[in-house]
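>>> one predicted model, sequence on top.
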Amino acid sequence: MDTRFSAATIVLRHQQLYPLAMATAYSSSRKSDRRQTTIDEAVGHARDIIAEQGAGAVSISEIARRMQMRPPSLYKYFPSLNALYDMLFEMGNVDLSRYVDDARLSREPGLDQLLEQSRAIIRWSMTEPGLAALLFWRPVPGFEPSEAAFAPARAIVDKAREDLTTAVARGELSPAADSEAALRLLTSVVSGIGSQQMSNEPGASYESGSYTRLLDDALQMWVRHYSP
């Protein structure tokens, strides 16, 4: 057997197959890009619907109509409406998490960061009322977010727990504040202000809202309750 011929044949075959492999990879990449573009467009329309009509108004048929597609075609990208909601839930939590992190940057660890985080959650909610409703009030019957979609929210709560521990260690709050009860009371105060504001004055700004203007007073009531 002429091994030189065999080796040359193998090299020739690779030379012939390489352009085909490159073309296949390029085609696959373009399909992936088109798929992501379609998903992004659908999510964009879903967010528009939420902003216009509320989180409960999202439907595959309405998104398909806006995209000039047949509804069954969208199920190639989202296996169910709840899968789309799960993506929106995760996007909202990631957006909120970044907003909160930015707000915390200029504050001292402990009580200062904790209170600023509370304000930031309300500020973000007022700029994204539809997504805020999806995150905090669960307006979609039967929808339960996945663990991955919920993870950014858990991270925000974990930061609050760390702030409570730091605030107690620094003597800013009493030892009783380093507890789940104190955290639940704080979140109840913040969510109560937010709910009242968005229910009664949904178009107001954070600065002009009749209820959001009371947020700092409410937060100080909580601080006094756990004063050292």
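Good, I have the coordinates. Numbers count the residues shown, from 1 in each chain.
>>> make it CA atoms for all contacts and neighbour counts henceforth
Noted.
>>> so which residue is smack in the middle of the chain?
Centroid-nearest residue in the chain, with Cα atoms, centre = their mean: residue 93, separated by 2.0 Å.
>>> helix or strand for that one, which one?
Element membership of residue 93, judged by DSSP states H and E, is helix 81-104.
>>> touching that helix from outside, list them.
43, 47, 59-60, 78, 113, 116-117, 120-121, 124, 131-132, 134-135, 143-146, 148-150, 152-153, 155-156 (Cα atoms under 8 Å, 6 or more residues apart in numbering).
>>> try this one next to it:
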Amino acid sequence: MSTAAPDRRTRRHQETIGEILDVAVELMGTEGVAALSLSAVARRLGMQPPSLYQYFPSKMAIYDALFQRGAELFLASQREAVAAATTDDVVELHLIGTTAFARWSMQNQVYSQLLFWRTIPGFEPSPEAFAPAQEALADLRAHLQAGVGASRLHPDAASDEGLAVFTSLTSGVLSQQLANEPDASFESGRFTRLFPLVLEMFYQHYAPTRGRNAG
């Protein structure tokens, strides 16, 4: 049974929500992520501030919607990059996914600040908004488990510790890049060029022979 197409009012409502979020991202890019003003958003859209509350009851609700949108875009970019890969090598696939993460983050710095750093005092994403980010972590664990299955990684790499180490390394490199050279391209970035080395260090630390000579 086919689902009925949304009526004109519903479509217009959804379009306005998209416009509000687009304007919010634009303003956050110029004024700062934490400096978002609902009044400024309303003015840019040519509406009265109270009208904005028909779509979002608070500024935190806009942040929540943007968190979900950003997480969905980030997840899609990684999956598309991996799906388009022409290699079956788990390490190369992992580098492709990591590169897609970094490239997307540099191209979408407002979303990156919202997703990966606590730039909004008091903001916590709702479970619905956080769900795509959890999917991204599940994808990462699957990549690491594939490395274990291919005898390229020790099982510890796919543990909670391994995920924490990997995300700390990659987020740290990205933080350095955005803090020091936010306008550089991924290819020319002084820190983003280090991603292959960071991945190599991770694979060396969690080599399949890890711990065999201990004791």
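Nice, thanks for sending it over. It should be emphasised that the depicted structure is a prediction, and the values quoted were computed from it without experimental measurement.
>>> now the TM-score, please.
Once the chains are overlaid, their TM-score stands at 0.88 when taken by TM-score structural alignment, normalised by the length of structure 2; 201 aligned residues with a Cα RMSD of 1.6 Å.
>>> where in structure 2 does the helix holding residue 93 of structure 1 align, residue-wise?
Taken onto structure 2 by TM-score structural alignment, helix 81-104 of structure 1 occupies residues 59-82 there.
>>> mean per-residue distance, that stretch to structure 1?
With mean Cα distance after the TM-score superposition for structure 1, stretch 59-82 of structure 2 departs from structure 1 by a mean of 0.7 Å once superposed.
>>> quick revisit: what's in contact with the helix or strand just after the helix holding residue 93 of structure 1?
Using DSSP H and E, the next helix or strand after helix 81-104 of structure 1 towards the C-terminus is helix 111-127. By Cα under 8 Å, 6+ apart, the surrounding residues in contact with helix 111-127 of structure 1 are 96, 99-101, 103-104, 107, 131-132, 160, 163-164, 166-167, 172-173, 190, 194, 198, 202, 205-206, 212, 215, 219.
>>> please say which position in structure 1 residue 13 of structure 2 maps to.
When structure 1 is aligned by TM-score structural alignment, residue 13 of structure 2 is paired with residue 35.
>>> please read the previous query as pertaining to residue 146 of structure 2.
In structure 1, residue 146 of structure 2 lands on residue 166 (TM-score structural alignment).
>>> go on, residue 130 of structure 2?
So residue 130 of structure 2 corresponds to residue 150, using TM-score structural alignment.
>>> list the contacts for that match?
89-90, 93.
>>> redo that, cut-off 6 Å
Residue 150 of structure 1 sits next to no residue when contact means Cα atoms under 6 Å, 6 or more residues apart in numbering.
>>> okay, it and residue 83 of structure 1: tell me how far apart.
Separation of residue 150 of structure 1 from residue 83 of structure 1 (Cα to Cα, to the nearest Å) stands at 13 Å.
>>> sorry, back to before: now, the contacts of helix 111-127 of structure 1 that are in strands?
Within the contacts of helix 111-127 of structure 1, no residue falls in strands by DSSP state E.
>>> of these, grab the buried ones for PyMOL.
Listed next is the PyMOL selection for buried residues among the contacts of helix 111-127 of structure 1, using 16 or more other Cα atoms under 10 Å:
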select buried, resi 96+99+100+101+103+104+131+132+160+163+164+166+167+172+173+190+194+198+206+212+215+219
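>>> which SSE is the corresponding residue of structure 2 for residue 48 of structure 1 in?
With TM-score structural alignment as the criterion, residue 48 of structure 1 lines up with residue 26 in structure 2. Element membership of residue 26 of structure 2 [criterion: DSSP H and E] is helix 8-31.
>>> that helix vs structure 1, mean deviation?
Following the fit onto structure 1, the mean deviation recorded for helix 8-31 of structure 2 is 1.8 Å by mean Cα distance after the TM-score superposition for structure 1.
>>> could you tell me the angle between that helix and helix 59-83?
Helix 8-31 of structure 2 runs at 90 degrees relative to helix 59-83, counting by axes from the mean of the first three to the mean of the last three Cα atoms, to 10 degrees.
>>> how many other residues sit next to residue 19 of structure 1?
11 (other Cα atoms under 10 Å).
>>> map it onto structure 2.
Using TM-score structural alignment, residue 19 of structure 1 has no partner in structure 2.
>>> which helices and strands does the helix or strand harbouring residue 19 of structure 1 pack with?
Secondary structure assignment for residue 19 of structure 1, by DSSP H and E: helix 3-53. For helix 3-53 of structure 1, there is no helix or strand it packs on, judged by 3 or more Cα pairs under 6 Å, 6 or more residues apart in numbering; DSSP states H and E.
>>> and if we set it to 8 Å?
helix 60-67, helix 81-104, helix 129-136 (3 or more Cα pairs under 8 Å, 6 or more residues apart in numbering; DSSP states H and E).
>>> how much does the second one deviate in direction from helix 60-67?
Which is helix 81-104 of structure 1. Using the same axes, to 10 degrees: helix 81-104 of structure 1 against helix 60-67 is 70 degrees.
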